[in-house]
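Chemist: this is a predicted model, with the sequence first.
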Amino acid sequence: MNYTPFSPCPDDSQLAEDLILRGCHPLPRRRCFSKTPPSLPPPLPSDPFSPLPEKTAVLNHYPCKTKTFSCFAGLKPEMGFDMRIEKSRFLTYRTDLDLPIPQLIQLAKSSNSVIRLGLDIGGGTGTFAAQMKLENNATVVTTTMNLGAPYSEAAAVRGMVALHAPLQQRLPVFDGTMDLVRCGHAVNRWIPVTAMEFLFFDVDRVLRGGGYLLLDRFFSKNSDLEKVYAPLIGKLGYKKVKWAVANKGDASGIKNGEVYLTALLQKPLVLHASFLISSPFVETFLQGFFSYCTTKSAIHLLSCCGWI
C-alpha cells in the first residue's frame, strides 16, 4: 500500500479489503487525499427504498461494466441493490425460516422488552436497518465488507450507517448497549468454530439483559448443527424464542447435506442458576460436595452448606 504523502491516494480499496480479511486490521492511517464524487450529494432520501441515486459514490474499481448502482441491481436480486425487491424484505412470512419485523417487534413487546438500538452483522446494503427504522423507529448500524460490490456505498446513500468491519474484529460498540444483534448470511459454517465462539460471546458483551440475538438463515451441515453449533449456541444460556430448521435447497445445500437455522434468542437479565448447574464441571463438583455433606452429622451438614 505504497503512496505519496499529501497527494491523491492510490485506488487500492480492494487490496485494503484483502489485507483486512487476512487479519491486518485496523489498517494504518495515511496522509493522502481519498477520491470523492465530483459533485455534492443530494439530501438523504425520505424513502430508503427509492432507487439508489447515481453519481453519488466512486464505483470505478468495481467490476460492473457501467460502474453504476443500476448495473449491480441487474445482476442478482439477492445482492440487495434492486430497491423494488428490497422494499418487501423482512416484512412477510413465507416459511418457518422467516421472522418478519412486525412479528419480531410483537415478540419483544409481549416480553415487556423494547428494540431501540441494534447491530446488523453482515447487513449488505442496509435493508434490515432501513426496515427497522420505518417499522419501529429503531436505529440499527450495519457492519459490512464490500467483497467486489459497493455495499457500504449503497447503505450510506440510503441514509444507513455502514461500518466497514470484518467478522474477526471486536464489535465496535460499547458493552450492554444493544437491544438486538442480527447475524445474516455472513455468519455461517465457513467461519472456524473457535472464531465463531468468540463472535457469539462478543455479541453477548454488547447485548443488554433482555436483548435479542437473531440468527437469520445460519447454514451448516445438518450433522454439524446438532453436534457442533447447537451446543455452541447453548453455551450462551439464552432463552429460545424461535428455533426453526429447514433444508437448504440449492445445489450446494443438497450436495453437502446443509440446513438453514433461524433462531431468536433472548439474553437473560441475570445468568440463571439452572444454567450454571448445567455446566459439567459445576455439576460434578456439586455432586461430590453433597455426597460428602450427607456422610456427616446433621449439624455438620448445615455448617457445610453454609446455613449455620
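Modeler: That came through, no problem.
Chemist: can we go C-alpha only for contacts and neighbour counts from here?
Modeler: Noted.
Chemist: ranges for the helices of the protein?
Modeler: Secondary structure of the chain (DSSP state H): helices at 13-21, 69-73, 83-86, 101-110, 127-136, 151-157, 193-206, 222-224, 230-234, 251-256, 273-277, 280-294, 298-304.
Chemist: other SSEs contacting the first one?
Modeler: Packed against helix 13-21 by the contact rule (3 or more Cα pairs under 8 Å, 6 or more residues apart in numbering; DSSP states H and E) you find no helix or strand.
Chemist: contact partners of it?
Modeler: Contacts to helix 13-21, defined as Cα atoms under 8 Å, 6 or more residues apart in numbering, come from residues 1, 25-27, 61, 145-148, 166.
Chemist: so among these, which ones count as buried?
Modeler: With burial judged by 16 or more other Cα atoms under 10 Å, the buried subset of the contacts of helix 13-21 is 145-146, 166.
Chemist: quick one: contacts for the residue lying closest to residue 179 once chain neighbours are set aside?
Modeler: Once flanking residues are discounted, residue 179 sits nearest to residue 211: 4.5 Å by Cα to Cα, 6 or more residues apart in numbering. By Cα under 8 Å, 6+ apart, the residues touching residue 211 are 113, 115, 178-180, 266-268.
Chemist: same question for residue 122.
Modeler: 142-145, 183-187.
Chemist: how near is the residue nearest to it when sequence neighbours are not counted to residue 126?
Modeler: Nearest residue to residue 122, sequence neighbours excluded (Cα to Cα, 6+ apart): residue 144, at 4.8 Å. Separation of residue 144 from residue 126 (Cα to Cα, to the nearest Å) stands at 9 Å.
Chemist: dropping in the other structure now:
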Amino acid sequence: MNYTPFRPCPPDSLSLAESLILRGCHPLPRRRCFSPSHFVRTQTEPKTDITRLLSAGSALDLPVPQLLRLSPSPIRLALDIGGGSGALASLLRRLANATVLTTTMNLGYPYSEAVASQGLVPLHMPLQQRFPVHDGSLDLVRAGRAVNRWIPTPSLEFLLFDADRVLRPGGLLWMDHFFCRTGDLTGIYTPMIGRLSYKTIKWAVENKTDGGGVRYGEVYLTALLQKPPVLATKV
C-alpha cells in the first residue's frame, strides 16, 4: 500500500487490506499512517439474529438458553466464527457471564466496529487463518452461517481440526445452519465431521428454501457435538 508517512491512510486502505487478508497475506505489515475514524456505534444487534438466538423458530435453531441447558459444564470462554455483529457474544455475556471472541471480516459493513461498540472482542481474520487461541482453552466453538459449502473442502477440514485443537476436553462444537447440497452432506461433510469422533448432542437437517420452494437441492445442518473427555490412565 502506497501512503504518505504521518498522514491519513488512503481511503481504500481497509478494503485493500481485507482483499489481501482473504488471500492469506496476514498479518499485514505495520504502517505509519493514521486510520480513518469511522467508528460506528450500534444500539442493538440485528433483530433477526437476536430473535433466533433467544427462541427456536424451527428444529435448526438452537437458542442460547437451550444451549446452556444442553452444555454438560459451564460455558466460560468461547469462539464465534463469522459471528457478524456479535449477537451470540452479547447474549452469552448477559446470560452466562461468558467471554466470546468473535471472528469478523467487514466486507462492506462495519461488523468489527459493531462488535467492539458493545464491549466485545472482534478478531479481524479470515476463515482460513489458524485461530489465535491456545490449545485446549475453549468451552465452545460456534461455526456460524459464514461457514458453508462455498469453503473449499480442505480448508473446511483444517478449520474443524483447528476448532478441535482449541476446544478443551468435553467442549462443544456448534455448527449453526451449515448449508450444502443434499448429496454432499452424506458423501462429504458427515464423514468429515465424523472423523472428529465427537458425541452428537443435536443433529437437525432441513431443506434450504426460499419463496419459490426448495432451493438448488440444498439443505441446512445444525449440529451440537461434544469433544471426548480425556480418559484417565493408570500410572
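Modeler: It's in. Computed from a predicted model, the values in this text were never measured in an experiment.
Chemist: once they're superposed, tell me the TM-score.
Modeler: Superposed pair, TM-score by TM-score structural alignment, normalised by the length of structure 2: 0.92. Supporting alignment: 231 aligned residues with a Cα RMSD of 2.1 Å.
Chemist: now for the residue nearest to residue 179 of structure 1: what does it line up with in structure 2?
Modeler: Residue pairing (TM-score structural alignment): residue 211 of structure 1 is matched to residue 171 of structure 2.
Chemist: with residue 173 of structure 1 instead?
Modeler: Checking TM-score structural alignment: residue 173 of structure 1 goes with residue 133.
Chemist: hang on, that match packs against residue 166?
Modeler: Yes - applying Cα atoms under 8 Å, one finds residue 133 of structure 2 in contact with residue 166, separated by 6.4 Å.
Chemist: okay, these two: which has more neighbours?
Modeler: More crowded of residue 133 of structure 2 and residue 166, by other Cα atoms under 10 Å: residue 166, with 22 against 15.
Chemist: relative to residue 227 of structure 2, how far out is the more buried one?
Modeler: Relative to residue 227 of structure 2, and taking Cα to Cα, residue 166 of structure 2 is found at 11 Å.
Chemist: swap in residue 119 of structure 2?
Modeler: Using Cα to Cα, we find residue 119 of structure 2 at a distance of 30 Å from residue 227 of structure 2.
Chemist: cool, residue 212 of structure 2 as well?
Modeler: For residue 212 of structure 2 relative to residue 227 of structure 2 (Cα to Cα), the value is 39 Å.
Chemist: higher neighbour count, these two?
Modeler: residue 227 (20 against 6).
Chemist: what's the match for that one in structure 1?
Modeler: Checking TM-score structural alignment: residue 227 of structure 2 goes with residue 267.
Chemist: how near is that match to residue 236 of structure 1?
Modeler: Computed with Cα to Cα, the distance linking residue 267 of structure 1 and residue 236 of structure 1 is 8 Å.
Chemist: and for these two, which residues touch both?
Modeler: residue 204.
Chemist: stretch 124-144 of structure 1: end-to-end distance?
Modeler: Using Cα to Cα, one end of stretch 124-144 of structure 1 lies 6 Å from the other.
Chemist: quick one: contacts of it?
Modeler: With Cα under 8 Å, 6+ apart as the test, stretch 124-144 of structure 1 has contacts from 48, 79-81, 86, 89-90, 101-102, 105, 115-123, 145, 151-155, 158, 160-166.
Chemist: report the buried members of those residues.
Modeler: 48, 80-81, 86, 89-90, 101, 105, 115-123, 145, 151-155, 158, 160-163, 165-166.
Chemist: just to revisit the earlier point, out of the contacts of residue 122 of structure 1, grab the one that's most surrounded.
Modeler: The most neighbours of any of the contacts of residue 122 of structure 1, using other Cα under 10 Å, belong to residue 142, which has 27 neighbours.
Chemist: what's that residue aligned with over in structure 2?
Modeler: By TM-score structural alignment, residue 142 of structure 1 lines up with residue 102.
Chemist: distance of its match relative to residue 202 of structure 2?
Modeler: Where residue 202 of structure 2 is concerned, residue 102 of structure 2 sits at a distance of 23 Å (Cα to Cα).
Chemist: just residue 78 of structure 2 next, same as before
Modeler: For residue 78 of structure 2, the distance to residue 202 of structure 2 equals 19 Å [Cα to Cα].
Chemist: and for residue 154 of structure 2?
Modeler: 25 Å.
Chemist: quick one: contacts for residue 115 of structure 1?
Modeler: 105, 108, 136, 138, 179-180, 211.
Chemist: center of structure 2, which residue is that?
Modeler: Here the mean C-alpha position of structure 2 is nearest to the C-alpha of residue 81 (Cα atoms, centre = their mean), at a distance of 1.4 Å.
Chemist: mind listing what it touches?
Modeler: Shown in contact with residue 81 of structure 2 (Cα under 8 Å, 6+ apart): 102-104, 127, 141-144, 146-147.
Chemist: apply 7 Å and report the result again.
Modeler: Taking Cα atoms under 7 Å, 6 or more residues apart in numbering, we find residue 81 of structure 2 in contact with 102-103, 142-144.
Chemist: same list, those residues, but as a markdown table with distance to residue 7 of structure 2 please.
Modeler: Shown next, in a markdown table, are the contacts of residue 81 of structure 2 (distance: Cα to Cα, whole Å):
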| residue | distance to residue 7 of structure 2 |
| --- | --- |
| 102 | 31 |
| 103 | 29 |
| 142 | 40 |
| 143 | 39 |
| 144 | 38 |
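Chemist: of these, which stay in contact in structure 1?
Modeler: Contacts conserved in structure 1 for the contacts of residue 81 of structure 2, using both residues aligned by TM-score structural alignment, their matches' Cα atoms under 7 Å: 102-103, 142-144.
Chemist: nearest to residue 188 of structure 2 among the residues you listed?
Modeler: residue 143 (17.3 Å; Cα to Cα).
Chemist: so who does that closest one touch?
Modeler: Listed by Cα under 7 Å, 6+ apart, the contact partners of residue 143 of structure 2 are 80-82, 174-176.
Chemist: distance of it relative to residue 175 of structure 2?
Modeler: 5 Å.
Chemist: same question, residue 141 of structure 2
Modeler: Distance from residue 141 of structure 2 to residue 175 of structure 2, by Cα to Cα: 9 Å.
Chemist: corresponding residue for residue 119 of structure 2 in structure 1?
Modeler: Using TM-score structural alignment, residue 119 of structure 2 pairs with residue 159 in structure 1.
Chemist: what about its match, how many residues nearby?
Modeler: Look at residue 159 of structure 1: counted by other Cα under 10 Å, it has 17 neighbours.
Chemist: so how far is residue 62 of structure 2 from the match of residue 211 of structure 1?
Modeler: From residue 171 of structure 2 across to residue 62 of structure 2, the span is 17 Å (Cα to Cα).
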